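>>> After the sequence you'll find the predicted model.
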Amino acid sequence: MNNIPIGLADWFINRMEKIQLLNYTEGMEIPSNITEEWDRNIPLEGEDNPTYSAEPEYVEVAPLLKTQWGQGNGYNNYSPEFNCSGEFKKAPTGCVATAVAQVMKYYEFPNSYQWQIMPNRVFNSNSQEANEVSRLMRDIGTYVEMDYSCDESGAKTSKVVGVLKNIFGYASSVSSIDYNHDILASELKNNRPVILSGKHSKKKTGSWIFEKTTYGEGHAWVCDGFKETIYRTVHDYGTPYERIVSTPGGKFFHMNWGWSGIGNEADINNNGWFRYDNFEIREVFGNDGNNLNFQYKKQMIIGIKP
């Protein structure tokens, strides 16, 4: 008691005197409301913080895109002609152009294109419908400064933000950020498809301070769906301390790879659901012989809306 402040010591002494007075006063009873409060907070014999599993919560945003567009015949009618192999002898549209085109078709904006005649998938490459899709993709390719070639056509996704806002009149909210699955889920819950990009391969050269890391085999595509199971556990059930603890289960995203729905060099539909931290695409191989997995340098373009 020597180190306790005088005011606090007086309070303790006063409390002790009152407790003793209550103990030795005949006929003194504990008020009923106090007794009930103790009864509610003391678990019954054999019970210790009872818990149970509540019904899980399912969250899902079904795939937003209707289109399954690609880069080849029927989509590249207006691409540069390099006498490439294939019916039209033309370069592919490029994954960046195809990804952007599918998002623009989702919004059907701006009104300078005949959106209503564009099919969800091109089957007749010589049709007016195919030409309109191809015109859209060539315009995008021009504005993002697409580097066309027979094997592949490439462009920097960093140019997409400015093109959408300054050329096609999309909202100022369009921006590019590093991959974040929580933000991605939020965009999709607001019915906004997101353009993703990443690299498949990683290579280190040199050593020590001269070590250099390069990334290759890049791709851009559209993420247009989200689903997650949230498991819930009720703790201290039936007590004033009852609380629900939510534990997220697996988080999955729906990817539209921009390969006409049949995969890249594979006769299977690779559009589908992928775990948030694993984009590995079965039966589609990179230069290293492994399944493609655009796991490096992942970025996303968010806030896309007219």
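Structure's in. What do you need? For clarity, every value in this text was computed on a predicted model and none was experimentally measured.

>>> going forward, measure contacts and count neighbours with C-alpha atoms only.
Noted.

>>> check contacts around C95.
C95 is in contact with 71, 153-154, 219-221, 258, counting by Cα atoms under 8 Å, 6 or more residues apart in numbering.

>>> List the ones among those that fall in strands.
Among those, the ones falling in strands (DSSP state E) are 219-221.

>>> Out of those, grab the one that's most surrounded.
Neighbour counts for these were taken using other Cα atoms under 10 Å; the highest belongs to A220, with 28 neighbours.

>>> Was I right to think it contacts V194?
No: judged on Cα atoms under 8 Å, A220 makes no contact with V194 at a distance of 10.5 Å.

>>> which among the contacts of C95 gets closest to D267?
Nearest to D267 among those, counting by Cα to Cα, is G258 at 14.1 Å.

>>> Who are the contact partners of V96?
V96 touches 141, 154-157, 219-221, counting by Cα under 8 Å, 6+ apart.

>>> Adding distance to K251, write the residues you listed out as JSON lines.
As requested, the contacts of V96 are exported to JSON lines (distance: Cα to Cα, whole Å):
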{"residue": "G141", "distance to K251": "33"}
{"residue": "G154", "distance to K251": "30"}
{"residue": "A155", "distance to K251": "30"}
{"residue": "K156", "distance to K251": "28"}
{"residue": "T157", "distance to K251": "25"}
{"residue": "H219", "distance to K251": "22"}
{"residue": "A220", "distance to K251": "21"}
{"residue": "W221", "distance to K251": "19"}
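
>>> With respect to A185, which of those residues is nearest?
Nearest to A185 among the contacts of V96, with distances taken as Cα to Cα, is W221, at 16.0 Å.

>>> Go ahead and confirm K156 touches V144.
Yes: contact criterion Cα under 8 Å: K156 and V144 qualify, at 7.3 Å.

>>> got another, please set it beside the one above:
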Amino acid sequence: MMKRLLLAIFVICITTLIWAEPISREQALRQAQQFFLQKGKSKALTQAETSMSKARARGKQIPDYYYVFNVGQNEGFVIVSGDDRAETVLGYSDKGSFDADQIPSNMAAWLKGYESQIKALTENDISVVKKNISKAYPSVAPIVQVHWDQNSPYNKYCKLDLPNIHIQAPTGCVATAMAQAMSVYRYPSATTAEIPEYEVNFGADGIAYYDAIPANTPIDWDNLDVVNYNGREDDIKKEAIAKLMSYCGRSVGMIYNGGGSEAPISDVAYALKTYFGYGKQTAYKRRDWSSDKDWNLMIYNEVAAGRPVIYGGQTDESDYSEGHAFIIDGYDSGTDAFHVNWGWGQLHVSPDGYFKLSALDPPLEGTGGSSGAYSFDQEAVIGIDSESTGEVEVVKAVVVGALFNEDGMGVNTAIKNDIMEKEYTRNSNGYVRLSLYFQFQNHLANYYSFDFGMGLHKDGSLVGEIISVGTRYDLDNIITYTTGYSSYGFGYKLENGSYELKAYSKEVGSSDDNWMLCEDADKQTVYLEVTDNTIKFSKKSSSQKEGDANGDGDVNAADVVFVIEAIGKADDSNKAADVNGDGKIDVADVVYIITRIE
């Protein structure tokens, strides 16, 4: 009975697979009109120019990956997808208007990300499973009440001074996002630690020097009560905002320049905690560290708790260094979209509104940022609160890879070959030598020095002592540390049976009592099958049932859903969904699971 039901469900799901079907301007206009009618607006819509229409005007052949329509006179706009496999409405606002020539660079980068994702559908001939999922989250009104900007008067102290170059630079969207987040709490009253001096080398043009900002430097919140500066404020209020923007920028080592000031979002959490006294739970996160469902829920939980999120999104590696940042501070349950404050003070063309975190539902694998032409890096600073929430930061590394290798094989070759299992013959003492690379990252907001190790488990308990595999001092955020080429002895007095090899870490200098299983240790487990004569190492447990795609120990409807969601993805990162081992994730894998459900 269960098999019949699942087959029926599967037939329904597979009929919702959507293949390429571009949306015309007329279709998009009707969708936009319907959207605004549902919101009680019936005024005429006018199509706005986009980067794509402007490119065509220059003679380039480029399709409309999305359309933008303005409603009335500065009464809002809506962004409609140009491909029916993507979300229909990508973003909207109930006020202002859209002008491609005036939107801020962070919004332009975000829209470029939408474009890249939708473009990937066509270039990779991807089919998408359209899901109708009711959104259970209640709406959250925007938290941030200010609309601050990057230019005058905000940037008075944001300068690039070189021997022959003197520029009044913008504050940088990272600094503006930080200042707007801090405005929610009007905290701190003064810097809590010295912001160190730094320098930026511009090569032949010279070196720019920035002095330290002392601890206890006041922040004048009494005069930071302007929602949007227009230049007519008194000098005291202008001075207050200019200083705050400078402190924020300098705290993350802002590189000031006329074309745009840059700083990495990955440094923001450390700066907020160290120089401005924000809670210990303030943390940096990347979308590719978690599932799409968990990521969206994490962002929602932040705004539902009244905490603004400093968010970033880019379209390629060159953009990553620019650190495009903005604020997410609300949620609309009707459209499953998050409210974005772009840090753009021109309210008459304000692009603030509600936007999807991805153009695709479900997003392509790689939405988090590692899949080539359609990568769309997303990162966030969460837990921003003037008080600690009681959460204690646990200092442990994340294991991101366990790679078998042959003698002398370099790590890049090991990654490329991706050997899934190795079997060795035990010597007279029962030993074998395993060659293995481990890869670790630091996902904390500070630099940490780690000892790395691995431990053998049987029936959930550690067997013997932790084996050291390497040490890394001052490991920065999201930098991958790969252990050096080594081989490790296993098997002496080891009884026959099934074992698991898991990654551990501890802070350098701490006792052996501080060894902890790494974050994601279960995802990078190496499984051992020990017999009298051999030890077989594998990345897949021999006890895992055939058809158990999600690895939860059972073969059931959850595995069917797991595979259906993986169908049509453009890379092979989700190999677990290929349950029949034919190198493809398709209908055959679903049937394979259903026939094995008891």
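Structure received. Please read all numbers here as calculations on a predicted model, not as lab measurements.

>>> Show me which of K156 and V144 of structure 1 is the more surrounded one.
Neighbour count, other Cα under 10 Å: between K156 of structure 1 and V144, V144 has more, with 22 against 15.

>>> any idea how far S246 of structure 2 is from the residue mapped onto that one from structure 2?
Structural alignment (TM-score structural alignment) places V144 of structure 1 against V252 in structure 2. Separation of V252 of structure 2 from S246 of structure 2 (Cα to Cα, to the nearest Å): 10 Å.

>>> Mind listing the shared neighbours of those two?
Contacts common to V252 of structure 2 and S246, judged by Cα under 8 Å, 6+ apart, are absent.

>>> Now which residue in structure 2 aligns to Y296 of structure 1?
Y296 of structure 1 maps onto F376 in structure 2 when the alignment is built from TM-score structural alignment.

>>> Shouldn't H147 of structure 2 be within a strand?
No: read with DSSP: H, G, I helix; E, B strand; the rest coil, H147 of structure 2 is coil and lies in no strand.

>>> I'd say it and V184 touch.
No: under the criterion of Cα under 8 Å, H147 of structure 2 makes no contact with V184, lying 12.0 Å away.

>>> Do you have the helices of the stretch 1-150 of structure 1 handy? List them.
Using DSSP state H, counting those that start in this stretch, the helices of the stretch 1-150 of structure 1 run over 6-24, 32-41, 95-107, 128-143.

>>> repeat for the stretch 1-150 of structure 2
Going by DSSP H, counting those that start in this stretch, the stretch 1-150 of structure 2 shows helices at 2-14, 25-38, 51-57, 105-123.

>>> among these, which is nearest V563 of structure 2?
Here helix 2-14 is closest among these (Cα to Cα), at 10.7 Å.

>>> In that closest one, which residues have enough neighbours to count as buried?
Residues 3, 6-7, 10, 13-14 are the ones in helix 2-14 of structure 2 that count as buried (16 or more other Cα atoms under 10 Å).

>>> from those, which is closest to Q38 of structure 2?
Among the buried residues of helix 2-14 of structure 2, and counting by Cα to Cα, the member closest to Q38 of structure 2 is C13, at 27.9 Å.

>>> Show me what that closest one lines up with in structure 1.
Checking with TM-score structural alignment, C13 of structure 2 has no match.

>>> contacting residues for C13 of structure 2?
By Cα under 8 Å, 6+ apart, the neighbours of C13 of structure 2 are 129, 564.

>>> still on that earlier bit, deepest-packed of the helices of the stretch 1-150 of structure 2, please.
helix 105-123 (a mean of 20; mean count of other Cα atoms under 10 Å).

>>> equivalent range in structure 1 for it?
So helix 105-123 of structure 2 sits over no part of structure 1, by TM-score structural alignment.

>>> Pull up the aligned stretch in structure 1 for stretch 534-547 of structure 2.
Stretch 534-547 of structure 2 maps onto no residues of structure 1, going by TM-score structural alignment.

>>> same check, this time on stretch 506-522 of structure 2
Under TM-score structural alignment, there is no match for stretch 506-522 of structure 2 anywhere in structure 1.

>>> and what of stretch 450-461 of structure 2?
Counting by TM-score structural alignment, stretch 450-461 of structure 2 has no counterpart in structure 1.

>>> can you map out the strands along structure 1?
52-61, 175-178, 194-205, 212-235, 243-256, 272-275, 296-302.

>>> With distance to P119 of structure 1 as extra columns, can I get these in JSON lines?
JSON lines is the format used below for the strands of structure 1 (distance: least, Cα to Cα, whole Å):
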{"stretch": "strand 52-61", "distance to P119 of structure 1": "23"}
{"stretch": "strand 175-178", "distance to P119 of structure 1": "28"}
{"stretch": "strand 194-205", "distance to P119 of structure 1": "21"}
{"stretch": "strand 212-235", "distance to P119 of structure 1": "18"}
{"stretch": "strand 243-256", "distance to P119 of structure 1": "16"}
{"stretch": "strand 272-275", "distance to P119 of structure 1": "20"}
{"stretch": "strand 296-302", "distance to P119 of structure 1": "25"}
